[in-house]
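K.L.:
Prediction below, plus the sequence it came from.
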Amino acid sequence: MAKVTPFLMFQGNAEEAMNYYTSLIDKSEVTRITRYGPGEPGEEGSVMQAVFNLNGQEIMCIDSNIQHDFTFTPSFSLFLTCDTEEEIDRLYEKLSEGGGVLMPMGDYGFSKKFGWINDKFGVSWQLTLPH
């Protein structure tokens, strides 16, 4: 096995999500996008497969060309270890906009500050600031 890569399936907004995430997290970028062309199974121009990097963590994603009765669940989340209080507060605020709070920002004993949210795309994020 060469590596294990998290994989996110969106329903038409993969590129918007990747651009949003890479704009919020330092040292992040979209590294590859393959789009559906004319006559292919997905909507022309949508993301057939893409790879983006969040501060060294590679993540793959697609725009599903099949409508599903499911989306993301908090059972799987992206866990961010922040360096400063300003960073965790900024990310918590931005990532929770249009989403929902699963655990409000607070001190739960296992870190100085912790919050768990779903973003506007339905992806779950855990943010921590270690002691």
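P.N.:
Good, I have the coordinates.
K.L.:
For the rest of this, base every contact and every neighbour count on C-alpha atoms.
P.N.:
Fine.
K.L.:
I'd guessed Phe72 sits against Trp125; true?
P.N.:
No - counting by C-alpha atoms under 8 Å, no contact exists between Phe72 and Trp125, whose distance comes to 11.2 Å.
K.L.:
And those two? Which one has more around it.
P.N.:
Looking at Phe72 and Trp125 with other C-alpha atoms under 10 Å, you find the greater number of neighbours at Trp125, namely 23 against 15.
K.L.:
here's the one I want to compare it with:
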Amino acid sequence: MPKTTPCLWFDTQAEDAAQFYTSIFPSSAIVDVTRYGPGAPRPEGMVMTVTFVLDGQEYVALNGGPEFTFSEAISFQVSCASQADVDEYWSRLTDGGEEGPCGWLKDRYGLSWQIVPTALRDLLADPDPGRSQRAMQAMLQMKKIDIAELQRAADQA
């Protein structure tokens, strides 16, 4: 059966990025590194691809050149069970990167991530439309998601 593997295009930082990501996520490792050979479009010996696994999901990082960069059109969601998880992933992934609105951030390589507490999903799916809307309005005012603040907003009558 076919398998999908996201391939992330970098200029020259594929190996650094893979090391950074595998240092953040549990059960993660670099699996393979390939290098450009003679006659290739990049210097011989330069890292071409890095295959790595983040908590069971395989990725490939490619040093393809400066022609393409990341945009918010593609992002990775990190589902977090607790505020401690939100805080940890937010802190580590924004190190050298930048905070965005509503739980979005860009890491130091320009890749977009969404740090999403499961509590947010639960509140937005609440059968009471008032609770759901109040949680949504609170989330729209945040950068890093604050679960306690979402709960307070949802519970206001």
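P.N.:
Arrived safely. Values in this document were obtained by computation on a predicted structure and should not be read as measured data.
K.L.:
From the structure, what's the count of residues near the closest residue to Gln13 of the second structure other than its chain neighbours?
P.N.:
With C-alpha to C-alpha, 6 or more residues apart in numbering as the criterion, Gln13 of the second structure has its nearest non-adjacent residue at 6.7 Å, and that residue is Asn63. Each residue near Asn63 of the second structure was counted by other C-alpha under 10 Å, and the total is 22.
K.L.:
So which residues of the first structure form helices?
P.N.:
Taking DSSP state H to define them, one finds helices in the first structure at 14-24, 85-96.
K.L.:
Rebuild the ones you listed as JSON lines, extending it with distance to Asn118 of the first structure and mean neighbour count.
P.N.:
As requested, the helices of the first structure are arranged in JSON lines below (distance: least, C-alpha to C-alpha, whole Å; neighbours: other C-alpha atoms under 10 Å):
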{"stretch": "helix 14-24", "distance to Asn118 of the first structure": "13", "mean neighbour count": "17"}
{"stretch": "helix 85-96", "distance to Asn118 of the first structure": "6", "mean neighbour count": "17"}
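K.L.:
Redo these as TSV? Include distance to Lys120 of the first structure.
P.N.:
Formatted as TSV, the entries for these read as follows, by distance: least, C-alpha to C-alpha, whole Å:
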stretch	distance to Lys120 of the first structure
helix 14-24	9
helix 85-96	7
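K.L.:
Out of those, the one nearest Ser77 of the first structure is which?
P.N.:
The closest of the helices of the first structure to Ser77 of the first structure is helix 85-96. By C-alpha to C-alpha, the value is 12.6 Å.
K.L.:
So the nearest residue to Ile24 of the second structure once chain neighbours are set aside versus Thr49 of the second structure, what's the distance?
P.N.:
Residue nearest to Ile24 of the second structure in three dimensions, not counting chain neighbours: Arg92, with 7.0 Å by C-alpha to C-alpha, 6+ apart. Computed as C-alpha to C-alpha, to the nearest Å, the Arg92 of the second structure to Thr49 of the second structure distance reads 24 Å.
K.L.:
and the most centrally placed residue in the first structure, what is it in contact with?
P.N.:
Among the residues of the first structure, Val123 comes closest to the average C-alpha position under C-alpha atoms, centre = their mean, at 5.6 Å. Applying C-alpha atoms under 8 Å, 6 or more residues apart in numbering, one finds that Val123 of the first structure lies in contact with Phe72, Thr73, Pro74, Ser77.
K.L.:
The third one matches what in the second structure?
P.N.:
In the second structure, Pro74 of the first structure lines up with Glu72, judged by TM-score structural alignment.
K.L.:
Surely its match touches Gln114?
P.N.:
No - counting by C-alpha under 8 Å, Glu72 of the second structure sits too far from Gln114 to count as a contact (10.2 Å).
K.L.:
Look at these two and report which has more neighbours.
P.N.:
The residue with the greater number of neighbours, taking Glu72 of the second structure and Gln114 and applying other C-alpha under 10 Å, is Gln114; the counts read 21 against 13.
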